[in-house]
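[1] missing the sequence, but the structure's below:
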């Protein structure tokens, strides 16, 4: 696999009982973790703080961020591209609201995997009971 066929991203894991907070972007049919691409010069944590604020209006507390998994899966809707998503937990302030390119927020459990992108499906498989 070449570097140009790998998309590196970050994702924020927020749990409520047995469900994850997921987002669906405009024009897409699957749900993803809040987060996104890392800009040049950003650390994973900086990218995550920026993306979660842009997408959900939440302020992540950088001191609480903890890397918990790296997921590798085919990138949803991008043939030939492989996603490497660095997943973090952490405390956020505020109430999540759809912003920027986000069309929908949802709390989704393992019984709704068909609604999720491949990386989220793999995340459900590696996370201990939420």
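    Looks like it came in fine. Source: prediction; values computed, not measured.
[2] could you use CA atoms for every contact and neighbour count after this?
    OK.
[3] so for the chain, the centremost residue is which one?
    The centre of the chain sits closest to residue 33, judged by C-alpha atoms, centre = their mean, with a distance of 2.4 Å.
[4] which helices and strands does the longest helix along the chain pack with?
    Criterion DSSP state H: the longest helix present in the chain is helix 44-56. Counting contacts by 3 or more C-alpha pairs under 8 Å, 6 or more residues apart in numbering; DSSP states H and E, helix 44-56 is packed against strand 6-12, strand 35-37, strand 59-60.
[5] second one coming, line it up with the first:
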């Protein structure tokens, strides 16, 4: 049985329809911004806290639209599975890498990133994002 890391993650989308990927210091894989959910914390509260710590982004939890729970092998912790509570956040705010974030990349829906991606991002979240943006509004 693999060990579970519970996280809250943001499918952060800018006014141009691009989504933000981040890379933590000392790691290779790009992934959605977000982070571990503390014991007494709701996923939405964790998301708000992590986006502020990692990107200097202040969001209202009401802005975060819950998209579901997704699981995949953890990118940076071998033998672990990451279980992400995923939220869509539309924001025009500027972001700046902070805390453990070393690099940020905005990705358009039709772009195939030439970057190493976390399994969750590559296999589940990016396909969902592309489908959401191509779907009739």
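    Looks like it arrived, so ask away. Everything numeric here is computed off the predicted structure, so don't read it as measured data.
[6] and the helices and strands packed on helix 44-56 of the first structure as JSON lines, adding distance to residue 67 of the first structure and mean neighbour count?
    Formatted as JSON lines, these follow (distance: least, C-alpha to C-alpha, whole Å; neighbours: other C-alpha atoms under 10 Å):
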{"stretch": "strand 6-12", "distance to residue 67 of the first structure": "9", "mean neighbour count": "23"}
{"stretch": "strand 35-37", "distance to residue 67 of the first structure": "13", "mean neighbour count": "22"}
{"stretch": "strand 59-60", "distance to residue 67 of the first structure": "14", "mean neighbour count": "20"}
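[7] among the ones you listed, which comes closest to residue 80 of the first structure?
    strand 6-12 (9.0 Å; C-alpha to C-alpha).
[8] what range does the longest helix of the first structure cover in the second structure?
    Aligned using TM-score structural alignment, helix 44-56 of the first structure spans residues 43-55 in the second structure.
[9] against the first structure, what's the mean shift for that stretch, could you check?
    When the first structure is overlaid, stretch 43-55 of the second structure sits 0.3 Å from its aligned residues on average, using mean C-alpha distance after the TM-score superposition for the first structure.
[10] what comes up buried for that stretch?
    By 16 or more other C-alpha atoms under 10 Å, the buried positions in stretch 43-55 of the second structure come out as 43-44, 46-55.
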